[in-house]
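1. I would like the atomic coordinates for the input below:
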Amino acid sequence: MFNLNFKFLKKLKRNFFPFYKSKDIKIVFKTLQKGFSNEKIVARFVGGCVRKHLMGENIDDIDIATILNTEQIKKRFKDSNFKVIETGAKHGTVTLISEKNKFEITTLRKDIKTDGRHAEIEYTDNWQLDSERRDFTINAIYLDMNGKIFDPQMGTVDLKNNNVKFIGDPQKRIEEDYLRIIRFLRFKIMYDFNIEPTTSDAVKQNLDGVKKISKERVLLELLKILDLKNFLKINENKQLKEIFSMIFPELLYLQRLDRLKRINDYSLLSKDILLAILLIDEKDNHEYFAHKYNIPNKLKRFLASLASNLIETQSKSFFDKDLTKNIYFYGKKHCISLNLINFSANSKIKLQDYLKNLSKILKLKIPKFQIDGEYLKQNGMKEGQSIGRVLKTIENEWIKNSFKISDDRIKELIKANSN
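-> So this is what the prediction gives:
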């Protein structure tokens, strides 16, 4: 009953409060339409925003296709309230930014020459030609300001049937841009688990082409895949699992996902934590991955910290008598992540033990060390003395004594370390 009501509410929101009725969007389309008759179609929404609108999903990025070229777009918005950024001017893309929204506006184009990574393009005013150079039928659905669909590749039919299909010959589409292999994998996980034999063959035959793609683009697609709620089910489809493992051989521990499906609360499974679960072991597997994909330093530190403490979780004290100390040093997210990795990697750990540890982590309050340099000076320490060293000594004793220390003891330590 809940699922039916939820679907009904999503449909109601889509029909009565569509994204294309926002104030910013109306201004953008009015500006693009200026100088043309109302009958002339100058711009349409396309890609993910249309697909998500039709599926009742949340819309984050808004892409607009137009017959105008980049110079015309920039000129029209030069004195507007939108910030204009030439994000991909050589490919016909201009980004508009307002206080609340970001829009990518791209000139209709067709591919002239491709090399598996980039394409030489030619502008056009032909909507059909623009649709033919796109990757999948579900990404070639256009929507105008009045909510009217233009669907030259029959993408709405495939979307209704949860079918991810290349436009035209899969082999040709993949050879134009090898990143489409990973995008195909992402959309397959998102919408459907069946793969047509011809498409599967084309994907497998071109897997080496992924090596030509920049590691940054590949990593970005991987993180999008890890963000999908259906990713936990990848082991249920032999073909998808095989393709995923061939592209990302460093992610050794897909079998851990089967254990994760038992935890019920998936809100804890961020893409960073899932990456850690698939990577981390006692053999520094994460280091090779981090080097290969040149991952951001913040993510690199997150993985390294988890890996360094993984062995410690095998001791019962980590989630018991030492838990408060561990939360103090590493934070709750770190301990939650270790609890997840530990449960997913060790079949001997019962679900009730995982849940018990999680409950303790969530309920515990992180102790706060209240002593600072000013306090030390007020209690006898002179400026210029080793305040930092004394603070560390006091903090260590405070931690050792279950996060308790008396004022008298603090004064003793100050006196003992003031000479």
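
2. can we go C-alpha only for contacts and neighbour counts from here?
-> OK.

3. Name the residues of stretch 306-326 that are buried.
-> Buried residues in stretch 306-326, counting neighbours by 16 or more other CA atoms under 10 Å, are found at 306-307, 309-310, 318-319, 323-326.

4. Report the two of those residues separated the most.
-> 307 and 324 (19.7 Å; CA to CA).

5. Also this sequence, please, to line up against the first:
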Amino acid sequence: MSEQEALARLKAAAWLADAKPFFDCLGGDDGATRAVGGIVRDTLLGRAQTTTDIDLATVLRPQEVMERAQAADIRAHPTGLEHGTVTLVAGGVTAEVTTLREDVETFGRHAKVRFGTDWAKDARRRDFTMNALYADAAGALFDPLGGLGDCLARKVKFIGNADNRIAEDRLRVYRYFRFAASHGAQQFDAEALAACARVADNLDQLSAERVGSEMVRLLGLAKIGETLGEMKTCGVLDDIVMSQQTLERLVRYESLGFSPELSGRLALILAGGIEAEKLQDKWRLSNAQINAARSVFQACGDVLFGQVAEVAYRLPEHKFTIAAVASVLGEKDERWLAEHMAQMEQLVPDGFPVSGKDLVRLGYHPGPELGAELKRLEKCWLEAGYGYDKAALLAMARPPEN
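-> Got it, this is the predicted structure:
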């Protein structure tokens, strides 16, 4: 797309109207406050907005932001005053307003900063050139570092020296790869890759929560195979998590024509041999995330052994993911996958038609015998592809022993 088209899109952005109350009370027309970061970048790229939240940068100090907002009857929350951040809410729209900052001393994430009024210095504190783009209240672009070209070319480039940007916060290694996949069409900057490789052995200092948050977001994107390969080559992902076989399986998974799921990708990583508990701890995955991955992985064996109806019954929300992952693990061809996807599509049971109460009416008493018979009948029903109705199943019930 041309720069003219991108700039016209920015001027016509719908979110400018949502941001007007904030611009009005914070001197947006005078250039005191500008939108910054993701909402500007994604508008220029024509990407759909996934949130109504707006990031604003301002020359105003936090206390003045609070006072102006309150005078304009806008709710203000001091969510990060020590970092210069105030959260404002108006008309159901949230704006995170941060005062411009500049470094006094830099030592990783704990750099000493002070509030400033220099937009270029604020821009140089950011990570990538495509994230140092600002827009005023009228949607006019302010580009102090010349990042528009990189943004439109989908080049994810560190601002200035890549080693210096990473030294300020090593999580930027993971952010680089995530952005290369989400915004860079999996194009990679040689300088950035070399800088990431130089610190790969020193990333253990990062918290598992921060790393896991980046990895979960990365694993949720549509196309990441090349990105994972570069992360492996750089040493950012070790062989315990990303063996060559696991990488090849993940590449195969995203080539199947179905939208890859986080649970499917995590299941393929588990299939590489890492224990679920270790993976959960490494990336601080939630119980829901790791349990879904474990269920998908374990169910793949059932599908490969022909127990499709049982999988569709017990894990309906994951049945298509399971079929796709099973095809990868079982090295099945496209025809096999198409057949099993079609089966999964048709297998939509209302629920097992027999209950414990039904067996009580046949003379069973609550207890192990009733439970065993109920389980046996359920197995028969599943093996028949839900082919027996309630009457047929009760006719198949064995008489109670007592």
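
6. what's residue 184 of the first structure in contact with, if anything?
-> Applying CA atoms under 8 Å, 6 or more residues apart in numbering to residue 184 of the first structure gives the contacts residue 164.

7. Closest to residue 212 of the first structure out of the buried residues of stretch 306-326 of the first structure?
-> For these, the nearest to residue 212 of the first structure is residue 307 (30.1 Å; CA to CA).

8. Work out for me the element the corresponding residue of the second structure for that closest one sits within.
-> Residue 307 of the first structure maps onto residue 297 in the second structure, with residues paired by TM-score structural alignment. Using DSSP states H and E, residue 297 of the second structure falls within helix 287-304.

9. Please apply the same query to residue 104 of the first structure.
-> strand 102-107.

10. which residues in the second structure does that strand match up with?
-> Aligned by TM-score structural alignment, strand 102-107 of the first structure corresponds to residues 94-99 of the second structure.

11. try stretch 130-149 of the first structure
-> Taking TM-score structural alignment, stretch 130-149 of the first structure hits residues 122-141 over in the second structure.

12. got the end-to-end distance for that stretch?
-> 16 Å (CA to CA, to the nearest Å).

13. Which secondary structure state is assigned to residue 213 of the second structure?
-> At residue 213 of the second structure the chain is in helix, as set by DSSP: H, G, I helix; E, B strand; the rest coil.

14. What's it aligned with over in the first structure?
-> Under TM-score structural alignment, residue 213 of the second structure pairs with residue 220 in the first structure.

15. What about its match, how many residues nearby?
-> Residues near residue 220 of the first structure, counting by other CA atoms under 10 Å, number 12.

16. ok, now residue 345 of the first structure?
-> With other CA under 10 Å as criterion, residue 345 of the first structure counts 19.

17. Burial check on residue 334 of the second structure, number of neighbours?
-> Residue 334 of the second structure has 12 neighbours, counted by other CA under 10 Å.

18. And for the one 3 residues further on?
-> Neighbouring residues of residue 337 of the second structure were enumerated by other CA under 10 Å; the total is 19.

19. do the same with the one 5 residues further on
-> Using other CA under 10 Å as the criterion, residue 342 of the second structure is surrounded by 12 other residues.

20. Repeat that for residue 111 of the first structure.
-> Residues lying near residue 111 of the first structure (other CA under 10 Å) number 17.

21. What separation do you get for the closest residue to it other than its chain neighbours and residue 378 of the first structure?
-> Sequence neighbours aside, residue 121 is the residue nearest to residue 111 of the first structure in space, at 4.5 Å (criterion: CA to CA, 6 or more residues apart in numbering). Separation of residue 121 of the first structure from residue 378 of the first structure (CA to CA): 71 Å.

22. Looking only at neighbour counts, state which of those two leads.
-> Each of residue 121 of the first structure and residue 378 has its neighbours counted (other CA under 10 Å); residue 121 has more, 17 against 9.

23. The more buried one maps to what in the second structure?
-> Using TM-score structural alignment, residue 121 of the first structure pairs with residue 113 in the second structure.

24. elements contacting the helix or strand harbouring that match?
-> Following DSSP H and E, one finds residue 113 of the second structure within strand 112-115. Using 3 or more CA pairs under 8 Å, 6 or more residues apart in numbering; DSSP states H and E as the contact test, the elements touching strand 112-115 of the second structure are strand 101-105.

25. all helices in the stretch 1-150 of the second structure, in order from the N-terminus.
-> Under the criterion DSSP state H, counting those that start in this stretch, helices of the stretch 1-150 of the second structure are mapped to 3-11, 15-25, 38-45, 62-71, 119-124, 148-152.

26. Would you mark the buried spots in the longest one?
-> In this case it means helix 15-25 of the second structure. Here helix 15-25 of the second structure shows 15-16, 18-25 as buried, counting by 16+ other CA under 10 Å.

27. One more: the first one?
-> Of the residues in helix 3-11 of the second structure, those buried under the neighbour-count criterion (16+ other CA under 10 Å) are 6-11.

28. against the first structure, where does stretch 57-67 of the second structure fall?
-> Counting by TM-score structural alignment, stretch 57-67 of the second structure sits on residues 65-75 of the first structure.

29. how far does the matching stretch stretch from start to finish?
-> Termini of stretch 65-75 of the first structure sit 17 Å apart (CA to CA).

30. How far away from the center of its chain is that stretch?
-> Between the centre of stretch 65-75 of the first structure and the centre of its chain there are 30 Å (CA atoms, centre = their mean, to the nearest Å).

31. now do stretch 82-95 of the second structure
-> Relative to its chain's centre, stretch 82-95 of the second structure lies at 23 Å (CA atoms, centre = their mean).

32. who's in contact with it?
-> 18-19, 21-22, 52-56, 61-62, 65-66, 69, 74-80, 96-100, 115.

33. In contact with residue 306 of the first structure, which residues are there?
-> Counting by CA under 8 Å, 6+ apart, residue 306 of the first structure has contacts 276, 280, 334, 337-338.

34. which of those also appear as contacts in the second structure?
-> Retained in the second structure (both residues aligned by TM-score structural alignment, their matches' CA atoms under 8 Å) from those: 276, 337-338.

35. Right, I'll call it a day here.
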